[in-house]
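Enquirer: next comes the sequence, and after it the predicted model I'd like to discuss.
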Amino acid sequence: MHIRDLPYPDPGRPDVRSGPRFLLWLGRNQLGGQVKAALWGLVHMAALVSFPLAIGFGVQAVVDRSGARLATAGALMAGLTVLTALGDVMLHRAAVTNWITAAARVQQLLARKAVELGSTLTRKVAAGEVVAVSTGDVEKIGWFVEALSRFTAAAITSVAVCVALVLYQPALGVVVAVGVPALALTVLPLLPRATRRADEQREKAGRATELASDTVAGLRVLRGIGGEELFLRRYRRASQEVRIAAVRSARMWALIAAVQVALPGLLLIGVVWYGAALARDGRIEVGELVTVYSAVTFLLFPLRHVEEIAMAYSFSRPSARRAARVLALRRSSPPPRVAAAHRDGQPADSRDATPLGGDLYDPASRLLAPSGLLTAVVCGDPDAAGRLADRLGGHPVSDGPDEGERAGAPSALLGGVALDEVALPAARAAVLVQDKDPVLLSGTLAELLDVPRSGEVSAEQALEAAQCGDVLDALAQASAADTGDADPMGARITERGRSLSGGQRQRLALARSLVTDPEVLVLDEPTSAVDSHTEARIAEGVRRLRAGRTTVVMTSSPLLLDRADRVVFVHKGEVAGTGTHRELLSTDPAYRAVVTREPDGEAAAHGAGGGTGPDGHGLQGTGRTEEQIEESA
């Protein structure tokens, strides 16, 4: 795999049972690149450690006063220099390629998981942890993958040199062959403690990153309630904990580095002392002593890779564990018969090729949204409404507190087909869920609305139904000021739509959902940030544009409820009433209490007609003042 070929057509299905298994899976998928890097590493290090032979040959030529052999030694050194440079360049190239392609594979896996889980990802794992995995952890994993080939080449070279020295000069070669492995093994007792400290540092750094991410995401709210200083103190404390953990970890790695320098120095002294005694007794020649001495000196270079691979593994193991934990998250837990039908994450059921359609039914709450109708759903708990919307989109909630939301709750059915039994693209194409806090990506308005669509609804129709006229005017003015072109479709929208008001962001997000024209559209509080006049027009626009399509709206606004074909009241996780808005106002005190924000007793006392405005609307249904509702009526 070359860098120019990225991204991968398919990053594969990772082994996420543990961090080491995930690293092993990455290594297996890069076997060709690892072998290539290791071979170039062998060329580089073999040429490097062969210099002692040329040096010893040259020294002996000087002693013997042989000009021919001295010239041969010089030519040999020149050739080894070229091989060393070539091997080093190609090793670096191959190793960095392994690093980048491994990091790209992990990032593609994370991106695919984010697309698969959607908004439920941040409900299963903190957003800060996802950021930490996709940035710092990916780098650490890539470091280990990159260092593995260099360590392999260093290990093979060290073994080969030790064997060659034993054959070349047995007396000194045996000392080196015994001493070098002992040096490599001396760091092993220190590695567990260094690894624990490295893990502690990474965990604390991850928590600090999560805290920083959450603080930035909620900065506007923190400023509103004066909580900036509180969270700043928390981050300072977390940052100091990271600093202390990093210092403790650095001390251990400094000790390992010191051992890796001191002990080879002692070995070198011992070899020189023993070799000098042998040369004095005439048992070896001076050139042989120089060769062995130089070989031991050059062996210190491959030995450094022992420390590097130990450090790389210590830092990458917790990173791989976090990545595996995120990648192990699943969209749902399908029944055994469904899981058995899946192959490589895709179901084998032939129904996947058939477009989904029909009534939408949630077995957990017994909610039914008939095909082609606008169904409004009223829940007393906004969080329960969000969980219900997720289930209707094919994301069963496994930790909901309400009855019917426990682990193992069945998936929602569309036309009698469980959404978690079909391929994810088919489920997403059939059911689109817009949560209560939709995200607007940075880019132009045209790019925002350039989403997969049926082609039946134009951008202009969607913007009109979502009542985005004033938004288009504001964007046209901004575009004219920036580029001189007053076309609102070319106006740029900042990240998350921060340059827009809450109501403007909400209406643009609604227009984006409407232009896709899915078979089923689920909207969670789509008008909570707009005024009554706009809300009434949006209700009419959505009803008109979605005629003949299934639409489910989670809301407690009378302006939306009165325009729905049917209203479903969900209480404590189950359907408690079905009818029109006016029917439920007249017959269900609990429903009236939720819609009008009145206590149950007062709602029951008001009966069918008390406390309602014109057209039967509850006076407090939208959380606005009585004057506002009378004005909108």
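Expert: Nice, thanks for sending it over.
Enquirer: from now on I want contacts and neighbour counts done on CA atoms only, so please keep to that.
Expert: Noted.
Enquirer: ok, now how distant is Leu148 from Ala38?
Expert: Noted for Leu148: a distance of 9 Å to Ala38, by C-alpha to C-alpha, to the nearest Å.
Enquirer: what's the answer for Pro181, then?
Expert: Relative to Ala38, Pro181 is positioned 20 Å away (C-alpha to C-alpha).
Enquirer: and these two? Which one has more around it.
Expert: Set Pro181 next to Ala38 and count neighbours by other C-alpha atoms under 10 Å: Ala38 wins out with 23 against 14.
Enquirer: quickly find the element holding the more buried one.
Expert: Per DSSP states H and E: Ala38 is located in helix 31-49.
Enquirer: check which element follows that helix along the chain.
Expert: Following helix 31-49 in sequence, per DSSP H and E, is helix 51-63.
Enquirer: who touches that following helix?
Expert: The contact list for helix 51-63 (C-alpha atoms under 8 Å, 6 or more residues apart in numbering) reads 67, 69-70, 73-74, 76-77, 80, 286-295, 298.
Enquirer: mind checking which of those residues are buried?
Expert: 69-70, 73-74, 76-77, 80, 286-295, 298 (16 or more other C-alpha atoms under 10 Å).
Enquirer: next step: those residues restricted to helices.
Expert: 69-70, 73-74, 76-77, 80, 286-295, 298 (DSSP state H).
Enquirer: included below, for side-by-side comparison, is a second structure:
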Amino acid sequence: MHIRDLPHADPGVPDVRSGGRLLRWLYRQQLGGQTKALCWGLVHTGGVASFPVPVGIAVQAVVDRSGSRLLLAGGLLLLLGALVAIGDVMLHRAAVTNWITSVARIQQLLARKTTELGSAMTRRVAAGEVVAVSTGDLEKIGWFVEAVSRFGAAALTSVGVCVALVVYQPALGVVVAVGVPVLALAVLPLLPPATRRADEQREKAGRATELASDTVAGLRVLRGIGGEELFLGRYRRASQDVRRAAVRSARMWSTISAVQVLLPGLLLIAVVWYGTGLALDGRVRVGELVTVYSAVAFLLYPLRHFEEIAMAYSFSRPSAKRAARVLALRRPADGRIAAPGTFGGDLTDPVSGVRAPAGRLTAVVCGDPDAAGRLADRLGGHPADAPEGTPSVLLGGTPLDDVPREAARTAVLVQDKDPVLLSGTLGELLDIPASGSVRAEEALAAAQCGDVLAALAQGSADGSGDPMASHITERGRSLSGGQRQRLALARSLVADPEVLVLDEPTSAVDSHTEARIADGLRALRTGRTTVVLTSSPLLLDRADHVVLLVEGRVAGTGTHRELLRGNAAYRAVVTRETDADDGPKAASLAGRAASGGHFARTGTDQIEETA
């Protein structure tokens, strides 16, 4: 796998049963890259490990006054230097490639999971946890995956050096062969507390990130109630907890690093002391002693890889556990049957009792916005947060949860109350998979986007004045709330699905624009099934069929005028009237609607009659 081949054509299906299994799965997905890094690592560490041989030959050649062996030693040093340089460059290249490809794989999996769950993801896991997984956790996971090959090369080279020393100089080689495993295992008792402190730091950092995310998201509300300083104080305390946890974790890891310096130093002293005695007794030559000393000094290098792999695993394990928890999120069973050739008909929700007749405009009135949002999510099929055993929505008698998700989403499109506009030109925003029956111009006209087009034309990217070439900033931040809402509605109309579910599509526009949108929506969606969740009399009056929900169940059906006259609960939701004697006013409102008048919402969201 090369970086130029990213993104992955298929990131695969991860093993998310645990964090460790996810790490092993990632490693198996790039065996070719790991093997390449291991081979180049062996070239690099093998070259470094071989340096003591020419150094020992050179020292002994000076003692013996042998010019030929001195030249041989110089040639070997040049050769080994070239091997070490090439191996180091290629090892770094292969290791970085492994790091980037593994991180890219997780990023693609997270993006796929986000697409699958949609807005339901943040109802299953905290937004701060998603942010932590998508940023810092990916770096730590990639660090461990790429460090495995370098650690493997260091471990194999260390074993080879120990065996070679035992064969080359048994008296000193046995001391080294016994001492090196002891040094490698000496830090094991320190790893559990170091891991616990690292986990504590990650947990506190995740809580601080979540708190920061929630504070930023609700900053406008916090300022309105004077709670900005209160929440900032909470974040300061949380950040200080993270700092203290990081210091405690760093102290433990610095202790491990100190042990990794101290114990090899003691081994080196022991080898020199013992080898000097052997040299004085004439049992080893000076060159052999220098070779053994250089080999032991080299072993200090791979021992640092032991420390690194332990640290990388300790840091990546909780990160992988968090990533596995996010990637393990699932919607209900999907694709138990094939999608029928003709997929349409009445849309029915067995949970609430709502039925939207095929080819009609149905409005649903619900006093609880959260309940309306849950209904919209359920009507789209495969709700991620639905309790086990919840019956599926039926489209023409076919359960949406039983057909492949792509087929369900093609048939039913849900636009929630806070649609997102991605950055790009207006033409790109409307260039989406669609039936082709509705042109962009028709959809924009129905959504009453004339003033939006005029404003965008002034800032067209090519200076042509074409609004389709105008750039829309991220999330449409340069537009007002009403403009964003209307563009999102136009995008949904262009898609022209068999069933379109709109959750409060006109909550941010004025009453006159809302009335025109209601007329345009009804005209453009003729013959298509449309469900609008709203309490706006303007939209309700244009609907063919109105359903009232009370506590999540159908409490009344009919036309807007019929319910306004005969259903007190409906009247209370739509007109905000709660008095028992509001019948005459309701009749007057219904009569005005029948004669062509309409209703306008004031700033307090009450209903007043307008001519």
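Expert: Yes, it's here. None of the values given here were measured: they were computed from a predicted structure.
Enquirer: can you calculate the TM-score here?
Expert: In this superposition the chains share a TM-score of 0.96, using TM-score structural alignment, normalised by the length of the second structure; 610 aligned residues with a C-alpha RMSD of 2.1 Å.
Enquirer: the helix holding Ala38 of the first structure vs the second structure, average offset?
Expert: Here the mean offset of helix 31-49 of the first structure against the second structure after fitting is 0.9 Å, by mean C-alpha distance after the TM-score superposition for the first structure.
Enquirer: distance check, Val96 of the second structure against Leu72 of the second structure.
Expert: Distance from Val96 of the second structure to Leu72 of the second structure, counting by C-alpha to C-alpha: 36 Å.
Enquirer: who has more neighbours, the two?
Expert: More crowded of Val96 of the second structure and Leu72, by other C-alpha under 10 Å: Val96, with 18 against 14.
Enquirer: element containing the more buried one, please.
Expert: Here Val96 of the second structure is assigned to helix 67-117, by DSSP H and E.
Enquirer: in the stretch 401-550 of the second structure, which spans are helices?
Expert: Assigned by DSSP state H, counting those that start in this stretch, the helices in the stretch 401-550 of the second structure fall at 405-411, 426-430, 440-446, 450-457, 481-495, 511-524, 537-542.
Enquirer: have a look at how far, on average, the fifth one is from the first structure.
Expert: Mean deviation of helix 481-495 of the second structure relative to the first structure after superposition (mean C-alpha distance after the TM-score superposition for the first structure): 0.9 Å.
Enquirer: over to the fourth one?
Expert: In the superposition with the first structure, the average deviation recorded for helix 450-457 of the second structure is 1.5 Å (mean C-alpha distance after the TM-score superposition for the first structure).
Enquirer: just to revisit the earlier point, which residues does the helix holding Ala38 of the first structure contact?
Expert: Contacts of helix 31-49 of the first structure (C-alpha under 8 Å, 6+ apart): 1, 27, 80-81, 83-88, 90-92, 94-95, 97-98, 148-150, 152-154, 156-157, 161, 295, 298-299, 302.
Enquirer: just the buried ones from those residues?
Expert: 27, 80-81, 83-84, 87-88, 90-92, 94-95, 97-98, 148-150, 152-154, 156-157, 161, 295, 298-299, 302.
Enquirer: all helices of the stretch 151-300 of the first structure, in order?
Expert: 170-186, 191-217, 219-225, 228-280, 286-327.
Enquirer: can I get the ones you listed in CSV including distance to Gly623 of the first structure?
Expert: Below are the helices of the stretch 151-300 of the first structure laid out as CSV (distance: least, C-alpha to C-alpha, whole Å):
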stretch, distance to Gly623 of the first structure
helix 170-186, 71
helix 191-217, 26
helix 219-225, 20
helix 228-280, 29
helix 286-327, 39
